[in-house]
Structures are given as structure tokens and as C-alpha cells.
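S.K.: all I have is the shape, not the residue letters:
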């Protein structure tokens, strides 16, 4: 006779590793968010949202590394560090996760170029959404905002490489 704990009710759902391997995606996104407190001297404030880029890279390259609800607490952590209004990254990051889920329902197979395009759309929407949530509409920051979006889009392949390397090592554990 089998007990409830011994029966596999979802046999095709990938198993999430336990312990340190489960914490690594969270820690890398948090480390990306911590980049905003590094003292940098810049003429134009175009620091990319590294935490969000890492979150997108984990979501697009290793789908089951982060749970669907993980965007909210990681966004709260980013809001506490970045100076954006509290709850803006929680909302925008969660909406990005929902949008990626909707896109994944339509696309059967994806390659890196499609991941980069999805990430670029998410980056543009979240940076523009953060602008409307954090700055008055009459403020002239559009040129700097465009530069920040382009730089952040160009950083996605680096974040994807970091996530792929970490994921390869994490799976071997």
C-alpha cells in the first residue's frame, strides 16, 4: 500500500533542487539589485536595472528556477534599494512575469534571439513604467531614459551568459 507522500501526483513537472541550488537564482537577482548602491560617478544617470535583467534571464533561460510568485518579493527588495516608489518594481516585475507566461503559451519553441526580443520588450516596458510611476510627467528625462533602455537591452546577453553558466553548475550539484 502506498502512502500519499510516496505517490508522484505530477510526474512530468520538473523537480526543483533543494538547499543552496534553490537559493542561487534569488541571490543573483538580489546581487543585481544591489548594484544600485555601488558608488559610481556618472555624468548622466543611466545605470541599468541589473536586478531586473537577471530576473528576466533566469525566467527565460531556466523557467523552473524561480517560482511565478518570485517576482513580487524580489521586486520589493529592489524597491527598497533603488529609491523607486515602494511597490513599483513589485507591480512591473510581476506584470513582466505574466507577460512572459502569456508569450510562452503561444510560442512552442524559442531560441536566443526570441528571448532577447522578449527581454527587450520587458525592459522597455518596465523602465518606461518606472518612469511614469517615479517621475512627474512634465519632467524631461526621455533622452536619458532611451539611453538607459538601450544599454540595458545590450546587457541582456551578458546576464544570459552568467545565468547559463550558473545553471550548468547548479544542475551538476
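M.R.: Looks like it came in fine. None of the values given here were measured: they were computed from a predicted structure.
S.K.: alpha carbons only for contacts and neighbour counts from here, please
M.R.: Will do.
S.K.: list the buried residues for stretch 106-126?
M.R.: Using 16 or more other Cα atoms under 10 Å as the burial criterion, the residues of stretch 106-126 that qualify are 115-116, 118-120, 122-126.
S.K.: from those residues, which ones fall inside strands?
M.R.: Among these, DSSP state E puts none in strands.
S.K.: chain center to stretch 40-55, what's the gap?
M.R.: 14 Å (Cα atoms, centre = their mean, to the nearest Å).
S.K.: one step back: of the buried residues of stretch 106-126, closest to residue 147?
M.R.: Lowest distance from residue 147 to those (Cα to Cα) belongs to residue 124, with 10.9 Å.
S.K.: look at the nearest residue to the closest one once chain neighbours are set aside and say how many residues are nearby.
M.R.: Of all residues beyond its chain neighbours, the one nearest residue 124 is residue 149 (5.9 Å), with distances taken as Cα to Cα, 6 or more residues apart in numbering. Counted by other Cα atoms under 10 Å, the residues lying close to residue 149 total 24.
S.K.: need the contact list for the residue lying closest to residue 89 once chain neighbours are set aside.
M.R.: Leaving out its chain neighbours, the residue that sits closest to residue 89 by Cα to Cα, 6+ apart is residue 75, at 4.6 Å. By Cα atoms under 8 Å, 6 or more residues apart in numbering, the contact set of residue 75 is 87-91, 93.
S.K.: another one to put next to it:
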């Protein structure tokens, strides 16, 4: 039978429903290693973390709370942080988003931006403290603050990209 388009009520592709969110976070975590950029300090925001937070904010019910474990391990393997850093911090961020989702029923764009920026800053600061426990505070602030500012400013872009990926994920055939 030759069909011109999707039938009414036809579900979206199951593989896209499951793979697109996970693949976007995993690719974003690995992307900084693929870019030909050499720097003495971190200049790129943690793109995997931003996609992870945006997916959690956009579709809180999509992933279980423990999804930070495997995705955080993947990020730890590519970021060079001590193994377990992103595992623990991403899981705590996931728990915090689920907590906020239960407490704030009507979230808007600025709520999501604030929650994502706050969690990204907390995760980056804690990761810097874990990676460099004996570094002076001034040195850590010089490393983390520019990256936190860039991350907070890029949250709307990542929310928009996550929405576009979600539209692709839910599109029927």
C-alpha cells in the first residue's frame, strides 16, 4: 500500500524515542575532544552536562533519576575528571531537578534557565574542587568562573537545541 504520509494516531519511531536523548548527551560530552582546540585552561562549557540538564528539565518523566550514573560515567571518560565525579554530581543534579519538578508545578522559561544555570554552576564548582582539592581558591575561581558564566549564557541555546531534538524524536516517520 502506498501512503503519502503518516497515518493519524501512528506512534513515533521507538528507536528515535529512546536513542536521540541519550545520543545527544553522549555526543555532546565527547565533542570537546573532537574539536581542534588547545588551551591551558577549560574554555568550553560542559556541553554534555548542559544537554543532560536541559533534557531533564524538558522531559522530567522521560528518564529515571539514576540516569546520571551511565551518562556521568561516559562524561568522566571523555572529560578527564576523576572517575565518579560526573557520576555522582549528575545524579545529584537529576535528583534536584526531580525535586524542583515536584515543588514548582508551573515552570516557565526563566525558571528552567535559572535551575539549569544554578545546577551547572554547582556541578562545575564541585567538579573543580574534586579534581583539584589542594589548589588555592583564587586559582580555582579563575578556572571555574568564566566557564560558569559561559554555561549560564548558553543555557537558552541548549534549551532550544533540546527542543529541536525532542521534536525530531517525537516526529512520526
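M.R.: Structure received. These figures come from a predicted structure and were not determined experimentally.
S.K.: from residue 161 of the first structure, how far out is the residue nearest to residue 89 of the first structure?
M.R.: Computed as Cα to Cα, to the nearest Å, the residue 75 of the first structure to residue 161 of the first structure distance reads 22 Å.
S.K.: what does residue 56 of the first structure give?
M.R.: As for residue 56 of the first structure, its distance to residue 161 of the first structure is 12 Å (criterion: Cα to Cα).
S.K.: give me the more crowded residue out of these two.
M.R.: Taking other Cα under 10 Å, residue 56 of the first structure and residue 161 do not tie; residue 56 has more neighbours (30 against 13).
S.K.: and the more buried one, what's its match in the second structure?
M.R.: Per TM-score structural alignment, the equivalent position to residue 56 of the first structure in the second structure is residue 53.
S.K.: apart from its chain neighbours, what residue comes closest to its match?
M.R.: That would be residue 116: by Cα to Cα, 6+ apart, it lies 6.1 Å from residue 53 of the second structure.
S.K.: could you verify my assumption that that neighbour touches residue 154?
M.R.: No. Taking contacts as Cα atoms under 8 Å, residue 116 of the second structure lies outside contact range of residue 154: 10.2 Å.
S.K.: show me the residue at the heart of the second structure, geometrically.
M.R.: residue 52 (2.2 Å; Cα atoms, centre = their mean).
S.K.: now do the longest helix along the first structure: which elements does it pack against?
M.R.: Secondary structure assigned by DSSP state H gives helix 142-172 as the longest helix of the first structure. When contacts are defined as 3 or more Cα pairs under 8 Å, 6 or more residues apart in numbering; DSSP states H and E, helix 142-172 of the first structure packs onto helix 50-61, helix 112-134.
S.K.: next, the mean deviation of the shortest one compared to the second structure.
M.R.: The one in question is helix 50-61 of the first structure. Here the mean offset of helix 50-61 of the first structure against the second structure after fitting is 0.4 Å, by mean Cα distance after the TM-score superposition for the first structure.
S.K.: now do the following helix or strand past that helix against helix 50-61, angle only.
M.R.: For helix 50-61 of the first structure, the following helix or strand on the C-terminal side (DSSP states H and E) is helix 71-82. Helix 71-82 of the first structure and helix 50-61 are oriented at 160 degrees to each other (axes from the mean of the first three to the mean of the last three Cα atoms, to 10 degrees).
S.K.: which part of the second structure lines up with the next helix or strand after helix 71-82 of the first structure?
M.R.: Heading C-terminal from helix 71-82 of the first structure, the first helix or strand you meet, by DSSP H and E, is helix 88-106. Per TM-score structural alignment, the counterpart of helix 88-106 of the first structure in the second structure is residues 85-103.
S.K.: mean deviation of that stretch from the first structure?
M.R.: With mean Cα distance after the TM-score superposition for the first structure, stretch 85-103 of the second structure departs from the first structure by a mean of 0.6 Å once superposed.
S.K.: for that stretch, what is the distance to the chain centroid?
M.R.: Taking mean C-alpha positions (Cα atoms, centre = their mean), stretch 85-103 of the second structure and its chain are 11 Å apart.
S.K.: contacts for it, please.
M.R.: Residues from elsewhere that reach stretch 85-103 of the second structure (Cα under 8 Å, 6+ apart): 49, 53, 56-57, 60, 65-73, 75-76, 115, 119, 123, 126-127, 130.
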